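Trainee: My questions are about this predicted structure, shown below with the sequence.
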Amino acid sequence: MAECSLESWSPALVTRTSGDDKVVVSGIDNVSYERTVTDPGDTPCYRFSHDRFKKEPVAGSELKAPVQCSRNGENKADGVRQGSPHPVQAIEQDGKDPRDADEERQTINYTWQIAATVVLSLIHLSIGTVYGYPGVMLPELTNPNTTDIYLDPNEAALFGSLTNLGGAFGAVLGGVFLVRLGQRATLLVGLPLTTAAWLGLAFADLVWLIQALRFVLGVTTGFAAPATGLYILEISHKKSRGVFFGVLGTVRQMGFLFVYALGSTTLGWRNVSLVCAGVTLVPFVALFYLPNAPRWLVTQGRVEEAEKSLVFFRGKRYDSTPELKAITDQVGQKAEQNNGFITQIQLMLEPATLKTLALLIAVSVLSSLSGYIIVTTFTVPILQSTQADLNAYVSTIIVGAVRVGGTLVHLAVVDRIGRKPLLVSSYILGTLCVAGLGGYFYIQNTSGDASHLGWLPLTSMVVLIFCMGIGQPVVSIVQGELLPTAVRASGVSLILILMFLAGFVLVQTFPLLSGALGEHGAFWIYSGASFAVVVGGLCLPETRGRSLEEISGRRVRRASLSPSLA
């Protein structure tokens, strides 16, 4: 039996039954979402009311203009003139809904979407300080003449990499919390721990203690990173989702710049830790004034709360009924029963979801191995190892400013150009930059003099950071966009676990790899991983301008037509 899903915000109800086709008809009088279905057995048609989604019989006199549905899923309007006051519109086979013109006429209030983005971006400011801290503080901690705590080279590498190991552990716990508690409650648990860890770091007097506290900061980052991203993805309207999500990346890069600027002063690593502790206080208080994300609420079977949350983030003048209906249709009738560990695994092992998840894992892990993390973790040591006449600390501020600039470009173009072009083009340039760093160290190590190329290290790092500021946020946003709502939290958490582990291995092995192959060999290996991201990015579908439900629906349809396209 062919099935056709036809929805319209016009008051007119439209249907026609032909053979064994099932025709779906809709109407809305600014009150309810209606659907009528007629099967080949001449069973009654039904209307679905949006507030409780209950079926009610529809009188045959309500059926107006005819519509035919072909077996290949294409909807064809029959007997409806173009420009009719009650046009019939169909959902295209590629998943994009042509009723967007009706939606354009509705008024969306973005006030609370913007407010939530500002609140959660402050959490990403804190995340930026966590990962930018070693890049500017390790020279002080590894100074043999210090009267404070001293770290040897192995301890320094561990200090820089423990946040990634902690992040993997935190993503495991965060995945459980995200499914059970939701994004908002997970953040309310993680933020106080972040503040406590920064305060402990400021007053620690033992090497093992500061290492342990860096691990704790990684654990809380494993909570915060997926929770903030998923919250923004699920509350944002599809027309602005890329921009709002991109703001998180921009402010996270501001966190790097912030800690770089602090590290370039005479404050010292302890006082900088105290400043970073204060960053987490404002978002913790503000979260009490925001509701839970509507899609997570639907997965818990709390549909009425989800409707209120949509109204909160869309405004009272926006009809959020079709969006809520699309969410409930995709999640399913037994949403709350899908939250068990075994059920989540079974859902992720469905062929279409598994192929998408595998591709996202490959792209995400390779992006962690591309050398970007090495450059940000060892910014000052790398610049100090060159023969260039550069002030390493001033250079870190330049690098931090460029990070912010790249994400601002991302914000300007992500919802205009699309995800895939940004990812592919930025990683192509990033590959060349990492290879260029390798080339500089190769000349320095073989000839002993690379002073004539003194401009190359900083230039390569600046261009690399700029390109990653444009393309790296795409890796994060497609993780949430391409996974269906029912497994989004678990899937993203799994991806982050593997990314954090890859980052830990990368940072921990950089001194060993540099010693065995030279800095040039290490960076050339990283450039190969960066190029592999380009190849994987070409396999990703474009998600710009589609709702999360449209993206999942299109993926499932492509999988049913050809498994290789899933």
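Mentor: Yep, that arrived.
Trainee: contacts, neighbours, all on C-alpha from now
Mentor: Noted.
Trainee: Next up, the contacts around Asn143.
Mentor: Neighbouring residues of Asn143 by Cα atoms under 8 Å, 6 or more residues apart in numbering: Tyr150.
Trainee: Report how many residues lie close to Ala358.
Mentor: 12 (other Cα atoms under 10 Å).
Trainee: typo on my end, it should be Gly160
Mentor: For Gly160, using other Cα under 10 Å, the count is 25.
Trainee: So it, which state does it fall into?
Mentor: helix (DSSP: H, G, I helix; E, B strand; the rest coil).
Trainee: Ignoring the adjacent residues along the chain, who's closest to it?
Mentor: Nearest residue to Gly160 in three dimensions, chain neighbours excluded: Pro134, at 5.7 Å (Cα to Cα, 6 or more residues apart in numbering).
Trainee: mind listing what that neighbour touches?
Mentor: Phe159, Gly160, Thr377, Phe378.
Trainee: ok, second structure coming up, stack it against the first:
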Amino acid sequence: MADEVSNSSSRPLLPASASATALLLLSTFVAVSGSYVFGCAVGFSSPAQSGILTDLGLTLSEYSLFGSISTIGAMVGAVLSGKLADLLGRKGAMWFAELFNLVGWLAIALSKNALWLDIGRLSTGFGVGLLSYVVPVYIAEITPKNLRGAFTAANQVILFPRAVFVIFTSELLNKKGRNVISGTIPCLIQLVGLFFVPESPRWLAKVGKWDGSEASLLRLRGRNADIFEEAAEIREYTRSLEQLKESGLMDLFQRKYAHSLIVGVGLMVLQQFGGVNAIAYYASAIFLSAGFSDRVGTTAMVIVQVPVTVLGTLLMDKSGRRPLLLVSVAGTFLGCFIIGLSFLLQDLKLWDSSPVLALVGVLIFGGSFSLGMGGIPWVIMSEIFPINVKGVAGSMVTVVNWLGSWIITYSFNFLAQWSSAGTFFMFAAVCGVTIIFIVKLVPETKGRTLEEIQESMLSFN
């Protein structure tokens, strides 16, 4: 490693964060392939429903179990995600997750009964739960501070092929096996791609591989980059943490970690209870109950969400996390309020155009959520926890997110039977609380190294 640095010293050195290198772009692409796996796993059940019901003769309740059991697997994967990412490394954890995803897809493709179908779905859920933590953490740890927000948010951008997958394959790929092939492709891309990208330099430093950490950083920043300052900061911060014992779950509840924990868990709870999965999973049913075409409505959602997500990614390292979050949540509040108002007007028979109002509300909600609230909580989660507790903290935050997702997706139909208008007004109220939460507690992390962010979170207490 010393030879590499001395050889590079004869050439002009560039600031380490001057630009994104080809290897950094490749590493990010390989990592976010896991998010495409996530999208396919979630989106698979909708277009494949008619084919699976016909092929295997399942009842609707059996298919409902198949559709929802992945969330249980994801929660198990989330519980273990931090420990596995610390034990195996970020790359090793992604490899491990993809093995479960491939086994799960094959079990679904070859299943002859409901049992193997559920086992396959549970396996893909486990893999997705693990990836949902390790992907944003890996990207945050390999990216320079001036690009970290946009690169980590790319994890959210690539989720939107899921929406396209659900809508446009419902007719073109409604056979079970052909949908499974679509799901295995990104798994194989990530498995192969991981051979060509470096391990996280911060994880290598954490496990005492100092030369490997510097070599990884030099590869990521470019041969002509000056990595001295960044490498020294990682080394100094890691050595300060070596004095601390390995942290368990109960250690996370120390006062010094309180601010990080409240922000990380709070954003995930508010993200889920703001109604995103109610709209994402049941958009078609919402449009139909409001009296609007589900095909037109879901297609319009994709047309709005994809460019807005890209816009949010581009703005994150310019406007900052907090301003983008506040604009995003204000939009979700307005969207939920408009949807609730459309159902209220429909119930009271006061306005014939309430279905159009429901469409407007869903589009405002979807576009606003995609702008910031969809991706930024994951970005912040990957930034605010010190590396000695990042594993256990990340597991807790990810479990909370999946648990919230299950609660909302399970309870939404019951809430809608009680009152569709009341349900969306409740979601709007949660969005209002989220605005206050962001203003009072969420830090701005733009343009700061991970070590600077984590030191400031500790000093907050």
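Mentor: Looks like it came in fine. Everything numeric in this text was worked out from a predicted model, so none of it was measured.
Trainee: which of the contacts of Pro134 of structure 1 lies closest to Val25 of structure 1?
Mentor: Thr377 (56.7 Å; Cα to Cα).
Trainee: contacting residues for the counterpart of that closest one in structure 2?
Mentor: Thr377 of structure 1 maps onto Tyr281 in structure 2 when the alignment is built from TM-score structural alignment. For Tyr281 of structure 2, the contacting residues are Thr409, by Cα under 8 Å, 6+ apart.
Trainee: mind checking which helix or strand Tyr281 of structure 2 is in?
Mentor: For Tyr281 of structure 2, the host element (DSSP states H and E) is helix 276-289.
Trainee: what's the answer for Gln190 of structure 2, then?
Mentor: helix 176-193.
Trainee: helix or strand right after the longest helix along structure 1?
Mentor: In structure 1, assigned by DSSP state H, the helix with the most residues is helix 488-538. Sequence-wise, the next helix or strand downstream of helix 488-538 of structure 1 (DSSP H and E) is helix 548-561.
Trainee: And that following helix, how far out from the chain middle?
Mentor: 19 Å (Cα atoms, centre = their mean, to the nearest Å).
Trainee: Enumerate the positions of that helix that are buried.
Mentor: By neighbour count on 16 or more other Cα atoms under 10 Å, the buried set for helix 548-561 of structure 1 is Leu548, Glu549, Glu550, Ile551, Ser552, Gly553, Arg554, Arg555, Val556, Arg557, Arg558, Ala559.
Trainee: before we move on, what about stretch 101-116 of structure 1?
Mentor: Ile108, Asn109, Trp112, Gln113, Ala116.
Trainee: Trace the fourth one over to structure 2, please.
Mentor: To tie it back to what came earlier, the one meant is Gln113 of structure 1. Under TM-score structural alignment, Gln113 of structure 1 pairs with Leu24 in structure 2.
Trainee: The nearest residue to its match once chain neighbours are set aside: what's it in contact with?
Mentor: In space, and not counting its chain neighbours, Leu24 of structure 2 is closest to Leu220: 5.4 Å by Cα to Cα, 6+ apart. Counting by Cα under 8 Å, 6+ apart, Leu220 of structure 2 touches Thr21, Leu23, Leu24, Ile142, Pro198.
Trainee: If we use 10 Å, what do you get?
Mentor: For Leu220 of structure 2, the contacting residues are 16, 20-27, 142-144, 197-201, 214, 227, by Cα atoms under 10 Å, 6 or more residues apart in numbering.
Trainee: what's the neighbour count on Trp210 of structure 2?
Mentor: Per other Cα under 10 Å, the neighbour tally for Trp210 of structure 2 reads 19.
Trainee: circling back to that earlier point, how about the buried residues of helix 548-561 of structure 1 in JSON lines, adding distance to Gly332 of structure 1?
Mentor: Shown next, in JSON lines, are the buried residues of helix 548-561 of structure 1 (distance: Cα to Cα, whole Å):
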{"residue": "Leu548", "distance to Gly332 of structure 1": "15"}
{"residue": "Glu549", "distance to Gly332 of structure 1": "12"}
{"residue": "Glu550", "distance to Gly332 of structure 1": "15"}
{"residue": "Ile551", "distance to Gly332 of structure 1": "16"}
{"residue": "Ser552", "distance to Gly332 of structure 1": "13"}
{"residue": "Gly553", "distance to Gly332 of structure 1": "13"}
{"residue": "Arg554", "distance to Gly332 of structure 1": "17"}
{"residue": "Arg555", "distance to Gly332 of structure 1": "17"}
{"residue": "Val556", "distance to Gly332 of structure 1": "14"}
{"residue": "Arg557", "distance to Gly332 of structure 1": "17"}
{"residue": "Arg558", "distance to Gly332 of structure 1": "20"}
{"residue": "Ala559", "distance to Gly332 of structure 1": "19"}
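Trainee: just those now: which is nearest Glu481 of structure 1?
Mentor: Leu548 (5.9 Å).
Trainee: Roughly how far does the closest one sit from Glu3 of structure 1?
Mentor: 21 Å (Cα to Cα, to the nearest Å).
Trainee: now do Ala559 of structure 1
Mentor: 17 Å.
Trainee: One more: Gly128 of structure 1?
Mentor: Applying Cα to Cα to Gly128 of structure 1 and Glu3 of structure 1 gives a distance of 48 Å.
Trainee: Who has more neighbours out of those two?
Mentor: Gly128 (23 against 17).
Trainee: any idea what that one aligns with in structure 2?
Mentor: Match for Gly128 of structure 1 (TM-score structural alignment): Gly39.
Trainee: shouldn't that match be in contact with Gly183?
Mentor: Yes - the pair Gly39 of structure 2 and Gly183 qualifies as a contact (Cα atoms under 10 Å) at a distance of 8.8 Å.
Trainee: List the residues that are in contact with both of these two.
Mentor: By Cα under 10 Å, 6+ apart, no residue touches both Gly39 of structure 2 and Gly183.
Trainee: which one of the buried residues of stretch 101-116 of structure 1 is nearest Gly503 of structure 1?
Mentor: Ala116 (29.1 Å).
Trainee: wait, what's in contact with that closest one?
Mentor: Ala116 of structure 1 neighbours (Cα under 10 Å, 6+ apart): 228, 231-232, 235-236, 244, 283, 286-287, 289-291, 313.
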